[in-house]
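Asks: Dropping a prediction and its sequence here:
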Amino acid sequence: MGTYNLTDEKGLQKYLEATQFPAASVQLLSGGNANYVFRVTKHDGSTSIFKHAEPVLKLNKDFALDPARMDYEVRILEALSSTESPLPTSLTGSNVHAARFLTYDRSEKLLQIEDGGRRNLKDAYTDPKLDILYIGEQLATWLAALHIAARNFSLASPDQTADSNNNPIAVNVYRYSYNDLHTALTQFGHDPQLAVLINEKFGSLLATDDECLCHGDFWPGNILIRDAELQPIELTIVDWEMVRRGTSATDVGQFAAEAFLLDRFRGGRGLLDVFLNAYIAARGQTEVLGKAWLTRMVVHWAVHIAFWPTRVAWSGQEETHSLVDIGVLALQNVLEENWEKVLESPLLRDVKETYSTLLFRP
């Protein structure tokens, strides 16, 4: 790696003084277990975010993760920040955008992006001033536009000689919950063979999915909110290092899972339903969205619900057990192709009128 210790405030301050500008303040931000993220304030009061990748996770030094993941984040942020890009830098009437790229030091694996605000959607969800339904609709419309525009986008850098146009680091990491699902099922008294079967049948597909570009970690914690009093709310999408080519169903399924958890535990504000309906409306009658896509979306949602709450607590043990049960039941119903029960699951029961139409397409 580089010549500066970029894992603490003093090291970044020294780096900035030597290479860019003297900072008025450097603040290490909490949140995220992979990288070191700082808010840097200049002497004129302006702020930006610096993000540094190490070869191991910040909160688990035993877990190695190639720092080249940052190169892929830069590749997509540069494209999203370019007016010449085919990707949706912004949508007419939309207040959603990807974090604007500023600078990148490849040798130090240090990325500078705009400061999108001090709150993320997960933390701000309970704020009564926020129009959660509007936010869900805006995010779904933007995500659908990304998936549509990025059908042929390659993640290979111009100087890359390998054949792959994908991010192999993200492809590998994204199977983590499928690979470890058996541990959650065993912990709460379910047959771990279900997890093995789901991983073989669906987890294996993650290596070859190639429909479009996916954010790779699309959830409310990676959506920053800047809500000034005199202007519409602004939503900034961050943390693109798991960007990969895959199936759009996984981006939708992951956000749907976290929206379900927010609605269930933090006030039932309707984020899940409005997001799911708006996404289908924005995608329209595309050839991609059919029974196969719906299957993948439901499976991804169910794996997330059954696995992640056993690692990131939302409530007590009894409620966690009920979440695992919900995920397991949905997975069993998918395997048995019992679509009547799938449509009555907590994921789809309030949007089944819209989603049942997908069953009549391949």
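Replies: Now that the structure is in, tell me what you want to look at. On a predicted model such as this, the values are computed, not experimentally measured, just so you know.
Asks: When you work out contacts or count neighbours from here on, use the C-alpha atoms and nothing else.
Replies: Noted.
Asks: Next, count neighbours for residue 62.
Replies: 9 (other CA atoms under 10 Å).
Asks: how close does it get to residue 22?
Replies: 34 Å (CA to CA, to the nearest Å).
Asks: Can you give me every residue that contacts residue 99?
Replies: Neighbour list for residue 99: 77, 113-116, 236-238 [criterion: CA atoms under 8 Å, 6 or more residues apart in numbering].
Asks: rerun that using 7 Å as the cut-off
Replies: 113-114, 116, 236-238 (CA atoms under 7 Å, 6 or more residues apart in numbering).
Asks: another structure for you, compare them:
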Amino acid sequence: MPDVDLATIADVRKYLSDTPFASHTISALAGGSANFTYRIHLKNPFQGKETFVFKYAAPYVAASGGKMALSVERQKFEVEALRLFRKMHADDDVITVPAVYLFDEEAHVMILDDCGTDARTLKQLVIDEALPQIVAEEIGAAIGRFLGRIHAWNKNVSFDMGIFSNNEVGKMISALVTYGRLISTLSGRDNIAALADPGLDIPEGKLAVISKLAETRSFEISNTAEVFTHGDFWPGNIMVSLRRESEGGTLRLEKLCVLDWELAKAGLRGLDIGQFCAEMRLLQRFYPSRQEEASMIMRSFLLAYRGSGPDEALARVAIAHIGAHLVAWTPRVHWGDKEDTRKTVVEGVELLVGGAEGTLAWLKGSLVGNLM
């Protein structure tokens, strides 16, 4: 459709007007930064459903206002990943992914299941309320089993990695936003306010270890075809729906929905594990009243994922990636005050060095010790 700007609600309504998804109400959804995402309320139900999610991939990062280019090819990987899930994944009444109802490759539009108007991201849920222990454990275990199954797809004779081996944009982004920024963050070259006046003064020996690890991991991200990975596996991409059994009754987990598969690719299992655990660690540090819930979720996640047994190499990649995430992201996303941000980055340094050089005993006592 010519002369339509799908970054605006008015033109989204125009785009939908002659489709089964014509809508009377369209509202922008918060949370993501790469795409323009809306909840659409249909004039007439489609397949018994009244709301869907409309996702438009512009040729730039949505949050940048057009200043940062980003390949629209990313959407093709997401669609293929969601379709692959439907083919490979056994039915699960607790955790799933949104079904794709429309993919307009020319307009770069997807229409997906709405995970629920009452659903919240796992990150926001942990911030918002004190979860019963049984719910926190159930959430973590469900996510761990889910990720374990995803990472084991390559063992199935019917599995074909297909286009995911060639998601070069996904590989580039995964390497750049963590390992590509470690030394420039720690050295002060990136001029991040929270890490300046004074600088962190990280010892040269530790910087050398981190520099070598960053080079190694960046190479592995670009060249490893270990397994199928999500690529952006964090609590902000996992929607949670809860229910109460009765008025004032027990809170239960109803459904989990895993979103945003644009970075799905052949990659390293430890990066998915590490990213999830890093964000849970940030919740522990910056929301101390939620430390117990975050710890329960992370513990049950790792125990459920572990599956076939201890894996030292996997644990080292995961713990180092937690460190990389704490260093690269904490000072760039507002979590708390300057002092706490600096302490968290310093913790990230220690996890990076420990992942590279730590003893087996250190690894067993680390945040990912349950993988051991």
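Replies: It's in. Computed from a predicted model, the values in this text were never measured in an experiment.
Asks: sorry, back to before: just to be sure, which of the contacts of residue 99 of the first structure are found in strands?
Replies: 113-114, 236-237 (DSSP state E).
Asks: residue contacts, the counterpart of residue 268 of the second structure in the first structure?
Replies: Superposed on the first structure with TM-score structural alignment, residue 268 of the second structure falls opposite residue 247. Counting by CA under 7 Å, 6+ apart, residue 247 of the first structure touches 209-212.
Asks: now, among these, which is nearest to residue 47 of the first structure?
Replies: residue 212 (33.2 Å; CA to CA).
Asks: mind listing the strands for the first structure?
Replies: Using DSSP E, strands in the first structure cover 25-28, 36-41, 47-52, 96-98, 101-105, 110-114, 119-120, 212-214, 223-226, 234-237, 244-246.
Asks: that older thread, what subset of the contacts of residue 99 of the first structure is buried?
Replies: 113-114, 116, 236-238 (16 or more other CA atoms under 10 Å).
Asks: Which one of these is nearest to residue 140 of the first structure?
Replies: residue 237 (12.3 Å).
Asks: For that closest one, what is the corresponding residue in the second structure?
Replies: So residue 237 of the first structure corresponds to residue 258, using TM-score structural alignment.
Asks: and if you look at residue 300 of the first structure?
Replies: Using TM-score structural alignment, residue 300 of the first structure sits opposite residue 321 in the second structure.
Asks: Which residue, neighbours along the chain excluded, lies closest to that match?
Replies: residue 274 (5.1 Å; CA to CA, 6 or more residues apart in numbering).
Asks: tell me, how many neighbours does the one you found end up with?
Replies: For residue 274 of the second structure, the neighbour count with other CA under 10 Å is 27.
Asks: same thing with residue 5 of the second structure?
Replies: The number of residues near residue 5 of the second structure, taken as other CA under 10 Å, comes to 15.
Asks: Roughly how far does it sit from residue 36 of the second structure?
Replies: Taking CA to CA, one finds residue 5 of the second structure at 11 Å from residue 36 of the second structure.
Asks: Next: residue 311 of the second structure.
Replies: For residue 311 of the second structure relative to residue 36 of the second structure (CA to CA), the value is 39 Å.
Asks: Between the two, which is the more surrounded one?
Replies: residue 36 (22 against 12).
Asks: shouldn't that one be in contact with residue 62?
Replies: Yes - using CA atoms under 7 Å, residue 36 of the second structure is in contact with residue 62, at 6.2 Å.
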